[in-house]
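Novice: attaching a predicted model along with its sequence, questions to come.
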Amino acid sequence: MPTVIITRPSHQAQNLAQGLAQLGRQSLVYPLFEIEAIRDNPELDLALQNLAAFALVVFVSPNAIDALFTRAPTLASNWPSALTIGVVGAASRQALLRHGVDANKVKIISPSHEERTDSETLLVELDLPALAGRKALIVRADSGRDFLTEALRAANVEVQAVTAYKRVTPPFDENRRAQLIDFLQGQYDWVITSSAALRTLLDWCSQLDRENAVAKMQQQHLFVPHFRIAEVAAELGFKHVSLSASGDEKLLLALQSHL
């Protein structure tokens, strides 16, 4: 039974690792990126002070949710009753729940199609005529797609996009090099939750003084929770990619079903 390599940030890997252990699966955490909240962030602080002025807040990821609610720990209990939340996947709904945001008290909108969750499918769920002339806040990373911002503005919505966190690639030090060399000697199940992480992984393989390191990596089995990551994996030459729906439950089910 292949060991599962979890490539999430260290602090976000434990729940999945525990779930795998309950299924009798061994796992190792090998972060390909870390998440850092932007500490000096007056733009976000101002948006928080004026939150009731918005009709919609969109969180682009669970990391955006964590960044905002960690900055304002009492926000969940003081969330404006008329302020709708938009998210793109089950993992973000779970993150809201962890911070005490109850879907029975706050209107939460997300794509109805569980296997295709992105900005496009979220946009379909939004009542654009009702949002016209009103304000929307998008809480995002320091990089990413601007589709939703542009689409909302085209619908006459006043959009404020605020960066709440950044993705940081860890240094490819001797320890990580040794681990990666070891991984390439066998076959593992890799959980990949970021397209950028895939590019980092191949870049690290190309830096190894090992014949066919990239080709060996492309033969590993990837498990991804989003169709866009699956598309990028195919473009980068990965041969074995399993797509699950969003959320740890679906990832665990995919990993177990494969066996």
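Specialist: Structure received.

Novice: going forward, measure contacts and count neighbours with C-alpha atoms only.
Specialist: Noted.

Novice: quick check: F33 vs A197, distance?
Specialist: Counting by C-alpha to C-alpha, to the nearest Å, the gap between F33 and A197 amounts to 7 Å.

Novice: kindly report the same for A178.
Specialist: Applying C-alpha to C-alpha, the value for A178 to A197 is 18 Å.

Novice: so where do the strands sit in the stretch 151-259 of the chain?
Specialist: For the stretch 151-259 of the chain, the strands defined by DSSP state E, counting those that start in this stretch occupy 158-168, 189-191, 221-224, 240-243.

Novice: could you say which of these is packed most deeply?
Specialist: strand 221-224 (a mean of 24; mean count of other C-alpha atoms under 10 Å).

Novice: let's have the strands of the stretch 151-259 of the chain in CSV, adding distance to L75.
Specialist: Below are these laid out as CSV (distance: least, C-alpha to C-alpha, whole Å):
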stretch, distance to L75
strand 158-168, 16
strand 189-191, 32
strand 221-224, 32
strand 240-243, 35
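
Novice: which helix of the protein spans the most residues?
Specialist: Longest helix in the chain by number of residues (criterion: DSSP state H): helix 195-207.

Novice: go through it and flag the buried ones.
Specialist: The neighbour-count check on helix 195-207 (16 or more other C-alpha atoms under 10 Å) flags 195, 197-198, 200, 202, 204-205 as buried.

Novice: which of those residues lies closest to L128?
Specialist: S195 (29.3 Å; C-alpha to C-alpha).

Novice: that closest one contacts V232, doesn't it?
Specialist: Yes: taking contact to mean C-alpha atoms under 8 Å, the distance of 6.4 Å between S195 and V232 places them in contact.

Novice: and stretch 21-32, what's buried?
Specialist: Judged by neighbour count using 16+ other C-alpha under 10 Å, the buried positions of stretch 21-32 are 25, 27, 29-32.

Novice: among the residues you listed, give me the pair with the biggest separation.
Specialist: The widest separation within the buried residues of stretch 21-32, taken as C-alpha to C-alpha, falls between R25 and L32 and amounts to 21.0 Å.

Novice: take the buried residues of stretch 21-32 and lay them out in TSV including distance to D118.
Specialist: TSV is the format used below for the buried residues of stretch 21-32 (distance: C-alpha to C-alpha, whole Å):
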residue	distance to D118
R25	30
S27	28
V29	26
Y30	26
P31	23
L32	22
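
Novice: what about versus this one:
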Amino acid sequence: MTGWRLLLTRPAEECEALAASLAEQRIHSSSLPLLAIEPLKETPEQRGIILELDRYCAVVVVSKPAARLGLDLIDRYWPQPPVGQHWFSVGAATGALLEDYGLPVYWPAVGDDSEALLALPELTEALAVPEPRVLIMRGEGGREFLAERLRGQGVAVDYLELYRRCLPEYPKGTLARRVEAEGLNGLVVSSGQGLENLQRMAGDTWPDLARLTLFVPSPRVAEQAALAGAKNVVDCRGASATALLAALRQYPAPAL
């Protein structure tokens, strides 16, 4: 496992945490954040949604930035969160932030995606009320799959969009130079947008980088990567450090 030399592409704070987990296992990593989180300015619509938080039988938080920014809003407008409300997160790291805040939160034991979340019996139980309504806290322009599935079950769904993701600016050729200079043999992305930004950064060098092992968080992103021409895609079935480490143990590093 220690033969891996990985490029991490998550937002800077998440890269730092993941790099520390990898270092504990003596795995070399190099951080080049390809997603930056930009909080959205509070709008009257946002304020209206958070002031009526108690009308939702369940709240789904899809990411750590959504959790942090959403909790900031709750602190601003609620002396304490509504009682009896069910909270859900797509992954354990996001769930931990909500749990530390004191919220009753559930997340899938396996799989950091909407499909795994929809299979939770606790979500089914939370929706078993007259005229169920769900709030999804997320970034701007996220996936529609979860909302579509819930609406198909007769659930009213609202979004509270709290941030946008953007590609940080780097000098041309930064990605290819980093990979070559540090002898990296694996790339790690945590979302479909992260993969798109990786391709944008790579530019003309993408066919060469696409030969490196690419670690992705879900079957959906794995399919996206294969369609983009990635030659060796590993689905970690989750975006956590634990999921990545499990994949690294299963797949040996390529020989030098």
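Specialist: That came in fine, so what should we check first? Just so we're clear, the structure is a prediction, and the values are computed from it rather than from any experiment.

Novice: kindly provide the TM-score of these chains.
Specialist: Scored against TM-score structural alignment, normalised by the length of the second structure, the superposed chains reach a TM-score of 0.83; 245 aligned residues with a C-alpha RMSD of 2.6 Å.

Novice: as TSV, the buried residues of stretch 21-32 of the first structure with distance to A64 of the first structure and secondary structure would be great.
Specialist: Conversion of the buried residues of stretch 21-32 of the first structure to TSV gives the following (distance: C-alpha to C-alpha, whole Å; DSSP: H, G, I helix; E, B strand; the rest coil):
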residue	distance to A64 of the first structure	secondary structure
R25	30	coil
S27	26	strand
V29	22	strand
Y30	22	coil
P31	19	coil
L32	18	coil
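
Novice: what number of residues lie near the aligned partner of A225 of the second structure in the first structure?
Specialist: Following TM-score structural alignment, the counterpart assigned to A225 of the second structure within the first structure is A233. Using other C-alpha atoms under 10 Å as the criterion, A233 of the first structure is surrounded by 21 other residues.

Novice: so what's the aligned residue in the second structure for G144 of the first structure up against?
Specialist: Taking TM-score structural alignment for the superposition, G144 of the first structure sits opposite G142 in the second structure. The neighbourhood of G142 of the second structure, defined by C-alpha atoms under 8 Å, 6 or more residues apart in numbering, contains no residues.

Novice: and G142 of the second structure, how far is that from R5 of the second structure?
Specialist: 30 Å.

Novice: now do I50 of the second structure
Specialist: 43 Å.

Novice: cool, and L98 of the second structure?
Specialist: From L98 of the second structure to R5 of the second structure the distance is 33 Å (C-alpha to C-alpha).

Novice: neighbour count for these two, which is higher?
Specialist: Relative neighbour count places L98 above the other of L98 of the second structure and R5, with 23 against 19, counting by other C-alpha under 10 Å.

Novice: what residue in the first structure is paired with that one?
Specialist: Matched to the first structure by TM-score structural alignment, L98 of the second structure sits across from L96.

Novice: now name the helix or strand holding the residue nearest to its match when sequence neighbours are not counted.
Specialist: Ranked by C-alpha to C-alpha, 6 or more residues apart in numbering and with sequence neighbours excluded, the top spatial neighbour of L96 of the first structure is I65, at 6.8 Å. Following DSSP states H and E, one finds I65 of the first structure within helix 62-71.

Novice: how far off strand 158-168 does that helix point, in degrees?
Specialist: Going by axes from the mean of the first three to the mean of the last three C-alpha atoms, to 10 degrees, helix 62-71 of the first structure is angled at 100 degrees with respect to strand 158-168.

Novice: by how much does helix 62-71 of the first structure deviate from the second structure on average?
Specialist: For helix 62-71 of the first structure, the mean distance to aligned residues of the second structure following superposition is 2.1 Å (mean C-alpha distance after the TM-score superposition for the first structure).

Novice: before we move on, back to that, out of the buried residues of helix 195-207 of the first structure, which one sits closest to E158 of the first structure?
Specialist: Nearest to E158 of the first structure among these, with distances taken as C-alpha to C-alpha, is S195, at 29.4 Å.

Novice: residue contacts, the alignment partner in the second structure of the closest one?
Specialist: With the correspondence set by TM-score structural alignment, S195 of the first structure lines up against G192 in the second structure. With contact taken as C-alpha under 8 Å, 6+ apart, G192 of the second structure is in contact with 221, 224.

Novice: now do the contacts for the aligned partner of V57 of the first structure in the second structure.
Specialist: Under the alignment (TM-score structural alignment), V57 of the first structure maps onto V59 of the second structure. Under the criterion of C-alpha under 8 Å, 6+ apart, the contact list for V59 of the second structure reads 85-88, 134-137.

Novice: try A156 of the second structure
Specialist: By C-alpha under 8 Å, 6+ apart, the contact list for A156 of the second structure reads 131-134, 150.

Novice: now check the first structure for the residue matching it.
Specialist: Superposed on the first structure with TM-score structural alignment, A156 of the second structure falls opposite E158.

Novice: number of residues surrounding D173 of the first structure?
Specialist: Applying other C-alpha under 10 Å, I find that D173 of the first structure has 8 neighbouring residues.

Novice: please say which position in the second structure it maps to.
Specialist: With TM-score structural alignment as the criterion, D173 of the first structure matches P171.

Novice: roughly how far does that match sit from M201 of the second structure?
Specialist: P171 of the second structure sits 10 Å away from M201 of the second structure, taking C-alpha to C-alpha as the criterion.

Novice: before we move on, the earlier item: hang on, the match of V57 of the first structure in a strand?
Specialist: Yes: read with DSSP: H, G, I helix; E, B strand; the rest coil, V59 of the second structure is one of the residues of a strand.
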